[in-house]
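Enquirer: Just a sequence and a predicted model for now, questions to come.
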Amino acid sequence: MGEALLILTLTPVQSFIAEARRTSDLYVGSQILVQLVKAAAEQIGPQRLVYPAPLNGSLPDDLPNVLVARVDGARAEQTALEACQALQAKWKELADAARKALETYAPSDRKWNDIWDRQVESLWQVFWVTVPMDSLEYRQAYLTGTAALAAVKRSRVFPQVEEPGPKDSLSGRREVLHRQGESEKDYWSTVAANVGPSRLRPDGRERLDAIGAIKRFCPLANRSFPSTSTVASADFLERVRQKAREQLGSYRQIIEWVLGSFLYSVRPHDQQWPYDGDLLLLETLTEHALRDSYGGLERPQDLERARQALRELYRAAGERPSLYYAVLVLDGDSMGAHIRELLQRADPEAEHRQFSRQLTQFANEVPQVMDEVFRRATWPGHSASDGSGIRGRDFLVYNGGDDVLTFAPLSVALPMAKAMAEKFSKTVQGCSASGGVALVHHRYPLSGALAAAREAESIAKAVKGKGAVAVTLMRRSGQGPAQGIA
C-alpha cells in the first residue's frame, strides 16, 4: 500500500474560546486549542503536514484547528488514532496540572471529583478521515476527504451529559465545581481568598466549572494577559512614559500607599508601571470600585490624594486615557474557493503546500506588524521604548492560518487592521483579507464585544471584492451600535 491523505479536526472550537469573562480566559482558551492541535501534529510528524506547513522545519506558534497530512497508507488509521490519543493526552496533562493547582487552595472530595471527571472527559470530539492515494491524484483525495469529513461532522452524535445544579460563571451551561455539603459560594470564596483577585473575583462571585477552572489554573494561565482596561489605556501609558514620567512616578507611589498589600502586579518586569491599566482610569479610584477589583485598600482616607495625583498626571500628559478599546478579527477572503482553484493547477499538492507556507509566513510576521504599528502610534521618532513597556504583540490572542484575533487601543485599531490586511495580501499570493473591529467600553461584557467584532467581520465579508474592514461602535449608553466600512 502506498500513501494516504489524513484530515483531522476537533470540536468544540468557537464556543470553547468564547466562554470567557476575562481577556485571559480568551487567551488561555485559544492557547489550549493550539496545544492540543500541536500535540496531534507532532505525533503525525511535522514533515508530513501539508497544512499547516512548517517553515524551516518548525511549526508556527499558533495552529489552525484542521490538519492535512500525507501519511503511510498502511498505517493511516493507526496514525490518526495515535494523533487523537496525543491530543487527548495533552488535554489530560493540562487538566491534571490545573486540578493539582486548584486542590492546593481547596482540597476536593468525591462530589467535586465526579463533576470534574464528567466535564473533562466529555468535552472534546476529534474527527478524522483517511483517503488512500494509490489510484487517486492529490486533487481527488483532498476533495473526497473534505467532503467525507464534513459528512462525519454533520452526522456526529453528541454524548448526552446531564449537568444538574447551579451553573458556572463562564459558560452558564455546566454545573459549578463544589464539595458535598458546602455551597458553591463558600467553596469558591475559599479558593478566591487563597489566589487573590488577579486570578479570581473575591467572595465567591466567580464560580467555575472544570473547563473554566482549567483556563484559570493550568500552566498556560501563568502568563499575565492585558485586561480590557490595560488595553484601553496602553497607548496613553506609553506616551506618559515620555511626557510625564515624573508625575507617573508620583502617582505610583501614592496608589501603592493607598492600596498597600491589596495591590498586585501584572507586569513585574515593567519598572515604571507594573500594575493594571484600570488604575490609570479616574473612575476606578472610588472605594467601592477598588474593593470590588482589589479586595480592599489599606488607607482609604488618602484616596483623594491619589485622585489628585492622577489628575496631575493627566494635566502633565495633556490627555486622558480612553475608556474604550477595540476587538479586531481578521480572516482571509474566500479561502475555500482559492484552494479549489489551486487544486485545478498542474501540481495541486505543490500549490497547496506553497499556499500553506505563505499562511505560516504571514502568521509569523503578524507580531512584528503589530509591534511596529503600536510603536509608531506611541513612540514616534523612536525605534522602540526602553524595553519594559507594552508591545503591540502583547494584545494578540490568536494568530493561526488565515485567522487573527487581537485587542488594540483605539488609536491603533484601524491602522493595525489595515497593516495586517496589507501584509496578508502581500504574503499570500492572490488573496485578500477582511476584518471586523468592535469599539467597546472597557467594562462592556467580553462575550458581547467578541460577538460585535464577528458581526462587523460578516459585514466586511459582504462587501463586493472584499478586502474590507467594518467597524462597530458599541455605545455604553444603551443606544444601538453605530457601524461603518473602512
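Expert: Alright, I've got the coordinates. Numbers count the residues shown, from 1 in each chain.
Enquirer: Every contact and neighbour count from this point should use C-alpha atoms.
Expert: Fine.
Enquirer: Q125 and L10 touch, don't they?
Expert: Yes: between Q125 and L10 there is a contact under Cα atoms under 8 Å: 5.6 Å.
Enquirer: Doesn't V404 lie inside a strand?
Expert: Yes: under DSSP: H, G, I helix; E, B strand; the rest coil, V404 sits within a strand.
Enquirer: one step back: name the residue in Q125 and L10 with the higher neighbour count.
Expert: Shown here are Q125 and L10; by other Cα atoms under 10 Å, L10 has more neighbours (19 against 16).
Enquirer: Doesn't the more buried one belong to a helix?
Expert: No: L10 is assigned strand when assessed by three-state DSSP, not a helix.
Enquirer: And here is the other one:
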Amino acid sequence: MKLCIFTFSPVQSFISQSRKLLDLFNSSFLLSYFTERLIEYIRNKGLGDVVYPVYAPGLKSTELAGYPNRIVIKSTQDLCERLREVFKKTWEDTYNHVILSLGLSTGERLQFEKHVDGYFESFCECQDFIDKKQWLETMELCQVEDAEDYGYTYDLVERFLGAKKSFRAYRGRVDEGIYNGEFPDGCTLCGERPALAIDWESLRRKKKLLLSSGEKLCGVCLTKRFAMEYFREVGRLNKKGFSSTKDFAWAPFKNRLIEDKRNDRNRDVISRLEYLVGLVLGKESMPIEYISADWLDPKDVRTMMEEAEQGDRKYYEELLDFLEGVFYDKEITGYKKPDNSYFGLLMMDGDNMGKWLGLKRELRKEKLSEDFHRRFSEGLSEYAKSVYQKAQKKKPCVELVYAGGDDVLAVGYPTSLLSFAENIRGDFSKTLRLGKATTSAGLVVGHESENLRFLLEELREAEKLAKREGRDRICISVVMRNSQPVSVVLKWNDLQLFKKITEYFKVKKVAEHSKDSLISQNMPYALREELWLFKEDADSYKPIVVSLLKRLFARKSKLKKEEATVLIEDLEKAGFLKDLNSLEHLFYIARFFSKLEEGNEAVCV
C-alpha cells in the first residue's frame, strides 16, 4: 500500500492578482475545480481511497469553491504521473475554451499559449507504507513519537514533497506579440506578463460587462476573467457574475429595496427601475435582486453612458433622469443615496494545523493515525457546510468566495462580516470535536474604489498579525481613502468590548431637537494628544495613564463616572493600557464602525 500527496501552485499569488471581485471568485473557484476534477478521476477509476479532502457531491449545488489545493490518497499504485496529466488537461480545457470564445487568430493563440503553458506547477510524492524502525533509519534518528505506520509514512511523504516544492523549474519566455506595429504594455491586472497583442477595443465591445475601459490582460488573467463562462458551459456553475465592491458597500440600501419589493412598498418605483435597467442591458426587465449597485449610483451610470455606443445612450439618459429625479426624491420614495462607500474582506483559517496533523501529539493528545486524519477531514467538511449555511442567511450583506479545509474567504458589508466571523469562529472547534482548536482572522475594510490587489495584501497581513499576536484572535484593519491602514488585534472574547465602544460612538437622539453620542467623535485624536508621552513604556506609567483616561472620559464623554471606570477596567483586562497605539486604534476603528451601523441595523447586521 502506498500513500500519495498531490498539490499544485501558485495559489496565493494567483488569487491576490485580482482587480475585480469576479477575478477573486473565479481564481478561487478554478483552484477548487482542479482538486474536484482530480478527486472525481480517482474515484471514477477506482485508483485509491481519498483521505483528504472529503468528497462532497452536494458542493456542486452550492456554487461554492470548497476544495483545497491538496489531496492525500491511499493507493496500491504510484498515481503521480496520472494525476499530473489530469491536472494539466483540466487547465488546458479551461484556457482553450477562452481561446475559442474569443476567436483568436493563430498568431494571437500562440502568444496566449506562451502565457498559460507551464503557469501552474504540480507536485506529487508517493511512498510505500513504512513503520517506526524504517522511519528512524531513513531520518537517521534514535527516537520519535509513537504513531501508526500511516503517521510515519505521512510524515515522510510530507518531507519529500516539501523538498520537491523547493526546487522550481525556470521557464524562459520570449514574447513576440505585436499589434499595429507595437509591442504591448504589461498586463493591467498582474503586471508580470505583457498584455495580449490583440484588438482590445473590439473585444471590449463584445464583452463589455467583463472588460473595463483601459484593461488589457495577459493570457493567464484573461482566462481567470472569463473562467465563469467555461464553468457554465461544462455545467459546473449557473452564476453569471459576482457582486461588485459597491454592491457590498451599498448592501443595506440594496437589502432595503429587496424588502420593499417583497412587502409591496414603492412598488411602481421599483418596477420602473427594473424596467429601465433591463432596457440598458437589452432585457425586458432586471429584477432588483440582480441589479448591481453600480446601476443605482447616478455617477456610475453617467460614466457608463459616456463609454456606451451612441445609439444606446438614450437608455442610459432615461435611467439617469429617473434616478436623479423620482428615485432619490426623499419626499416621494423615502430613498436617500447611501453615504457609505466602504466594504470588507474577511480571511480566516485554523491555527497550528501543522501541529494538529503532524507526528507530535502536543495538541492532538493521541497517536497520529489514519483514523484521526479521516475524522479531521470530515470535521473540516462539516465546518465548511456550516459556514456556507450561515453565509446564505446573511445575503446580500455577506457572500462567500471560498470555504474549504480550514480556510474561509468572504466579502461583504463590514459590520455584517464582523458578526459573521464571530458566529462561525465557534463552529471550528465544535465541528472538529477538538476543544482546543482555534482560528485566527483578518478583516480589512476599504473604499469600494480602492485597488483590490492592495486590499488583499493588507488582508493577508492582517491575518498574519492576528497569528503573531498569539493566535485565536482577529485583526481589524481600516484603510481610509488616501490614508495608511489602521489596525487593531482583538481576542475573540474582547469583541464585546469593541462593540460596547462602538455603541458609545453612535449618534443618538438625546432631546427633542438634539442628537449626540456618549463618547466624543474626536476621542481617538484626544487619546493621541494626551497619551503620546507614555507610549514607549505605558506599563510603567499605568497609574498616570489611568488618571489621564478618567479625566478624558470626564471631558470628552457623557458616560457616568461608574461607566467610565468599568470601561477603563475592561481596557486594562484586554491589555490596551500596555499598548497605547492599539488603544488609539481601537477607538478610531470603533468610531468608524459606529458610522456604518447608524441607521443600518435593521437591514444589514
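Expert: Sure thing, it's come through. All values reported here derive from a predicted model rather than from experimental measurement.
Enquirer: TM-score for the pair, please.
Expert: TM-score for the superposed chains, counting by TM-score structural alignment, normalised by the length of the first structure: 0.83, backed by 443 aligned residues with a Cα RMSD of 3.0 Å.
Enquirer: Looks like R204 of the second structure contacts S212 (just checking).
Expert: Yes: in this structure R204 of the second structure lies within contact range of S212 using Cα under 8 Å: 7.4 Å.
Enquirer: Looking at those two, which is more packed in?
Expert: Taking other Cα under 10 Å, R204 of the second structure and S212 do not tie; R204 has more neighbours (17 against 13).
Enquirer: host element of the aligned partner of the more buried one in the first structure?
Expert: Taking TM-score structural alignment for the superposition, R204 of the second structure sits opposite A192 in the first structure. Assigned by DSSP states H and E, A192 of the first structure belongs to helix 184-195.
Enquirer: mind listing what's buried in that helix?
Expert: For helix 184-195 of the first structure, the buried set under the neighbour-count rule, 16 or more other Cα atoms under 10 Å, comprises 184-189, 191-194.
Enquirer: Dump those to JSON lines, plus distance to I339 of the first structure.
Expert: Formatted as JSON lines, those follow (distance: Cα to Cα, whole Å):
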{"residue": "E184", "distance to I339 of the first structure": "50"}
{"residue": "K185", "distance to I339 of the first structure": "51"}
{"residue": "D186", "distance to I339 of the first structure": "54"}
{"residue": "Y187", "distance to I339 of the first structure": "51"}
{"residue": "W188", "distance to I339 of the first structure": "49"}
{"residue": "S189", "distance to I339 of the first structure": "52"}
{"residue": "V191", "distance to I339 of the first structure": "49"}
{"residue": "A192", "distance to I339 of the first structure": "49"}
{"residue": "A193", "distance to I339 of the first structure": "52"}
{"residue": "N194", "distance to I339 of the first structure": "51"}
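Enquirer: Nearest to S227 of the first structure among these?
Expert: A192 (18.5 Å; Cα to Cα).
Enquirer: Quick check: that closest one touching R207?
Expert: No: using Cα under 8 Å, A192 of the first structure is not in contact with R207, being 9.7 Å away.
Enquirer: secondary structure class for the equivalent of R375 of the second structure over in the first structure?
Expert: Applying TM-score structural alignment, one finds that R375 of the second structure aligns to Q354 in the first structure. Under the three-state scheme (three-state DSSP), Q354 of the first structure adopts helix.
Enquirer: Run a quick neighbour tally on Q354 of the first structure.
Expert: 18.
Enquirer: what's the distance between it and L136 of the first structure?
Expert: Separation of Q354 of the first structure from L136 of the first structure (Cα to Cα, to the nearest Å): 21 Å.
Enquirer: Over to Y264 of the first structure?
Expert: For Y264 of the first structure, the distance to L136 of the first structure (Cα to Cα) stands at 60 Å.
Enquirer: and the counterpart of R207 of the first structure in the second structure, what does it touch?
Expert: The equivalent of R207 of the first structure in the second structure is K216 (alignment by TM-score structural alignment). The contact partners of K216 of the second structure, taken as Cα atoms under 8 Å, 6 or more residues apart in numbering, are 187-189, 195-196, 200.
Enquirer: and if you look at V488 of the second structure?
Expert: 475-477, 582, 585-586, 589.
Enquirer: quick one, which of Y264 and L136 of the first structure is more surrounded?
Expert: Neighbour count, other Cα under 10 Å: between Y264 of the first structure and L136, Y264 has more, with 17 against 13.
Enquirer: quick one, strands of the stretch 401-550 of the second structure?
Expert: Remark: strands assigned in the stretch 401-550 of the second structure by DSSP state E, counting those that start in this stretch are 407-412, 439-447, 473-479, 486-491, 508-511, 514-516.
Enquirer: which one of the ones you listed has the most crowded surroundings?
Expert: strand 439-447 (a mean of 28; mean count of other Cα atoms under 10 Å).
Enquirer: residue range for that one in the first structure?
Expert: Residue span in the first structure matched to strand 439-447 of the second structure, by TM-score structural alignment: 433-441.
Enquirer: once aligned to the second structure, how far is the matching stretch on average?
Expert: Comparison of stretch 433-441 of the first structure with the second structure after fitting gives an average deviation of 0.7 Å (mean Cα distance after the TM-score superposition for the first structure).
Enquirer: Outside of the strand or helix carrying Y230 of the second structure itself, list whatever touches it.
Expert: Assigned by DSSP H and E, Y230 of the second structure belongs to helix 219-233. With contacts defined as Cα under 8 Å, 6+ apart, helix 219-233 of the second structure is touched by 22-23, 26-27, 30, 94-95, 97-98, 111-113, 115-116, 119, 189-190, 195-196, 210, 237-241.
Enquirer: Go ahead and build a PyMOL selection from the buried members of the residues you listed.
Expert: In PyMOL, a selection of the buried entries from the contacts of helix 219-233 of the second structure looks like this (16+ other Cα under 10 Å):
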select buried, resi 22+23+26+27+30+94+95+97+98+111+112+113+115+116+189+190+195+196+210+237
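Enquirer: how many other residues sit next to R156 of the first structure?
Expert: Other residues close to R156 of the first structure by other Cα under 10 Å number 10.
Enquirer: Which residue in the second structure aligns with it?
Expert: By TM-score structural alignment, R156 of the first structure lines up with R168.
Enquirer: Distance check, its match against F87 of the second structure.
Expert: When R168 of the second structure is compared with F87 of the second structure (using Cα to Cα), they lie 18 Å apart.
Enquirer: again, but for G151 of the second structure
Expert: 27 Å.
Enquirer: who's more crowded, the two?
Expert: G151 (26 against 20).
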